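K.L.:
got a structure for you, letters missing:
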């Protein structure tokens, strides 16, 4: 069983840290772990990944400690060049352990594929035709072989939006809602949009232009919550720095959140701090951090005004309560 509470980890040397991680997790083969962390990506492999390769670029891989998620200890890999992010995340996770750590949940893994339909004479009639044939279109998409379909995923819904005004005039947008299971889903969505395109053109008399995944995955939301006892927030003064009561620290955090909630200039920096930790984990796990970042900031502006992704408050017992909600297509 994994134990994320490793006392004195910071003071260990590199070999001792790797041994500790292996002993504290299911990675009992220290030799395999050591080899993977030492050698990493080869230049030969890199040559087959992207174009015009001339070398490799390395970033530090750290481990976020003290995390307890839904009652289970986890060691969190984080790839980042900025100091204090791993330490800060580990410290906050330590404070959250006092009330059971983090409680997290996710919605169904639904992604959106978009089809932009141009050259339509009557947008409202075209929209209605698509909606009238929605079930047939969904069943049609699911007739194509798909590994995601075999795992229980597939087309779930079709929605239609009318864009009344744009730099090229009005047009129609069709949203294909697709359950991608544990995949990020880009390839499956793009393929399904290509397959759907001729059917949409036949129904509307228009021309399908773009057929592509949206990285604003607002149907695939992850929520996380922690409760921190006010006594855990007490700061004992030292070296000329005055002490702070837990209530002062709690109220200071809530006041800083309130600033981010109403001011986009502050919210941008506030959310950058959130994404410091999120991006570090996304990169370490080999996911598309650019997609996560873009979706997060678009989600923060979903009300028409850019605001904080997180909220901070106090409960009836005076505890500090933190909540985070954002798209998470990984």
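P.N.:
Looks like it arrived, so ask away. Remember, it's a predicted structure, so these values are computed and weren't measured experimentally.

K.L.:
going forward, measure contacts between C-alpha atoms and count neighbours the same way
P.N.:
Fine.

K.L.:
show me where the stretch 101-250 of the chain has helices.
P.N.:
123-132, 134-141, 147-150, 186-204, 246-262 (DSSP state H, counting those that start in this stretch).

K.L.:
nearest to residue 226, of those?
P.N.:
Set against residue 226 and scored by C-alpha to C-alpha, these come closest in helix 246-262, at 13.4 Å.

K.L.:
of all the helices of the stretch 101-250 of the chain, which lies closest to residue 37?
P.N.:
It's helix 186-204; of these, that one is closest to residue 37 (C-alpha to C-alpha) at 28.8 Å.

K.L.:
then this one, side by side with the first:
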């Protein structure tokens, strides 16, 4: 039986919930109760959440944790992280503490250029098109001043506009390739508004350009959209210390640790199957801070993974060396972030996260996010090359397993004590809880 419905978006929130509960759940009242349980008790906050997206019925919560003790460019930070995966916040905190006594993290914004494109088709003489573009380019700047005025006052705006011939990739395909500076704004709406205005100018000017024949005047704009691939909006985060200072783990010498660590990075540089998981660990840190600060983690993910493939093969985002007895570990990542506009000024917990970070500029936030990614990667590689990843991760995951087993508080306390000296797994935890219950039956 079809569950299609007409005019769903016009229903009230209660009507939407009632319809979903009736159509999809064996116990509608129970489903409604669960949906309402996750509403915010503050009606104004709930209304704000309801208006972030369309057809909202409730809130889907993620834990917001904090990782203290980060020293970045000589400044102390406590970093907010919104994530559901156990051990991530603990790993970041452990890395922060480790490097705080070894000079801290250094971070540098290498550049901040963002990109947008007007994609169009032109069936005609390329030289005529180039002459036309030279004629129309000044108008692309002047006739978008109503859009760019405020951004220019803040130090941003359109940096350049190029005509790019892409006919080797697709017949008759060309681009207006524009670069932008958006200062503390992520700038998506600003860039897209400029691009759509470019498209209108391009089409209208083509229709009256005297050197085009009738066929050439019919220039076809396909779409106008920013790119989330920002290879010229890059930040570098790094740590370094004498190899002899890598002496926290007494089961391995600093020299052997450094060698294994660098080899692990090199494997991720040359082996895509490893690189994907290696970079996923980096994104654990990056995405968690991006979510906590109200930025677009999907855009960042897409751009970073494209960047990891820029040489034609997917590879590690991080790199490590030892030179003259100095261990160095660093990451370069493209990050188009904002600290004004969007959720950054609307979501109460985003505001709280931003205040926790000292109300950073977009450049400072880029540095913080990159450092979080590097810290996660260091923690993961340190575990992988010494004790193994599961020992620490599963101990952190133990509480999730115990909750799945519906353990009581008393059972949890006994399980935590037991697994201080025993290997954690779902089956081991299940067996332990079963034995406890047999004894107490």
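P.N.:
The structure has been received and is ready for your questions. Just so you know, these numbers come straight off a predicted model, no measurement behind them.

K.L.:
Including mean neighbour count, could the helices of the stretch 101-250 of the first structure go into TSV?
P.N.:
Shown next, in TSV, are the helices of the stretch 101-250 of the first structure (neighbours: other C-alpha atoms under 10 Å):
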stretch	mean neighbour count
helix 123-132	16
helix 134-141	16
helix 147-150	14
helix 186-204	18
helix 246-262	17
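
K.L.:
To residue 40 of the first structure, which of those helices lies closest?
P.N.:
helix 186-204 (26.0 Å).

K.L.:
Contacts made by that closest one with the rest, please.
P.N.:
Helix 186-204 of the first structure is contacted from outside by 111-115, 117, 120, 126-127, 129-130, 137, 141, 146, 148, 176, 178, 180, 206-208, 211-213, using C-alpha atoms under 8 Å, 6 or more residues apart in numbering.

K.L.:
Could you find the closest non-adjacent residue to residue 327 of the first structure?
P.N.:
residue 221 (4.4 Å; C-alpha to C-alpha, 6 or more residues apart in numbering).

K.L.:
any chance you could map the strands in the stretch 101-250 of the second structure?
P.N.:
106-109, 114-121, 157-165, 173-181, 220-227, 234-242 (DSSP state E, counting those that start in this stretch).

K.L.:
Superpose on the second structure and give me the mean offset of the longest helix along the first structure.
P.N.:
Taking DSSP state H as the criterion, the first structure has its longest helix at helix 264-284. In the superposition with the second structure, the average deviation recorded for helix 264-284 of the first structure is 0.5 Å (mean C-alpha distance after the TM-score superposition for the first structure).

K.L.:
Give the other helices and strands that that helix contacts.
P.N.:
With contacts defined as 3 or more C-alpha pairs under 8 Å, 6 or more residues apart in numbering; DSSP states H and E, the packing partners of helix 264-284 of the first structure are strand 72-79, helix 85-96, helix 246-262, helix 289-300.

K.L.:
For residue 43 of the first structure, find the nearest of those.
P.N.:
Using C-alpha to C-alpha, those put strand 72-79 closest to residue 43 of the first structure, at 19.5 Å.

K.L.:
Show me the helices in the stretch 301-441 of the second structure, by range?
P.N.:
Along the stretch 301-441 of the second structure, counting by DSSP H, counting those that start in this stretch, helices occupy 348-356, 362-384, 389-404, 409-418, 426-440.

K.L.:
Looking at those, spot the one closest to residue 86 of the second structure.
P.N.:
Closest approach to residue 86 of the second structure among the helices of the stretch 301-441 of the second structure is made by helix 389-404 (5.5 Å; C-alpha to C-alpha).

K.L.:
whereabouts in the first structure does that closest one align?
P.N.:
Against the first structure, there is no aligned range for helix 389-404 of the second structure (TM-score structural alignment).

K.L.:
So for that helix, what gets flagged as buried?
P.N.:
For helix 389-404 of the second structure, a neighbour-count test (16 or more other C-alpha atoms under 10 Å) marks 392, 393, 394, 395, 396, 397, 398, 399, 401, 402 as buried.

K.L.:
Go ahead and confirm the last one touches residue 431.
P.N.:
No. Taking C-alpha atoms under 8 Å as the contact criterion, residue 402 of the second structure and residue 431 are not neighbours in contact, 11.3 Å apart.

K.L.:
Compute the distance from the centre of stretch 319-339 of the second structure to the centre of its chain.
P.N.:
Chain-centre distance of stretch 319-339 of the second structure: 18 Å, with C-alpha atoms, centre = their mean, to the nearest Å.

K.L.:
Confirm that residue 33 of the first structure sits in a helix.
P.N.:
Yes. Residue 33 of the first structure: assigned to a helix according to DSSP: H, G, I helix; E, B strand; the rest coil.

K.L.:
Counting neighbours, what do you get for it?
P.N.:
Using other C-alpha atoms under 10 Å, residue 33 of the first structure is surrounded by 15 other residues.

K.L.:
For it, give its distance to residue 80 of the first structure.
P.N.:
Distance of residue 33 of the first structure to residue 80 of the first structure, computed by C-alpha to C-alpha, to the nearest Å: 20 Å.

K.L.:
Next: residue 155 of the first structure.
P.N.:
For residue 155 of the first structure, the distance to residue 80 of the first structure - C-alpha to C-alpha - is 36 Å.
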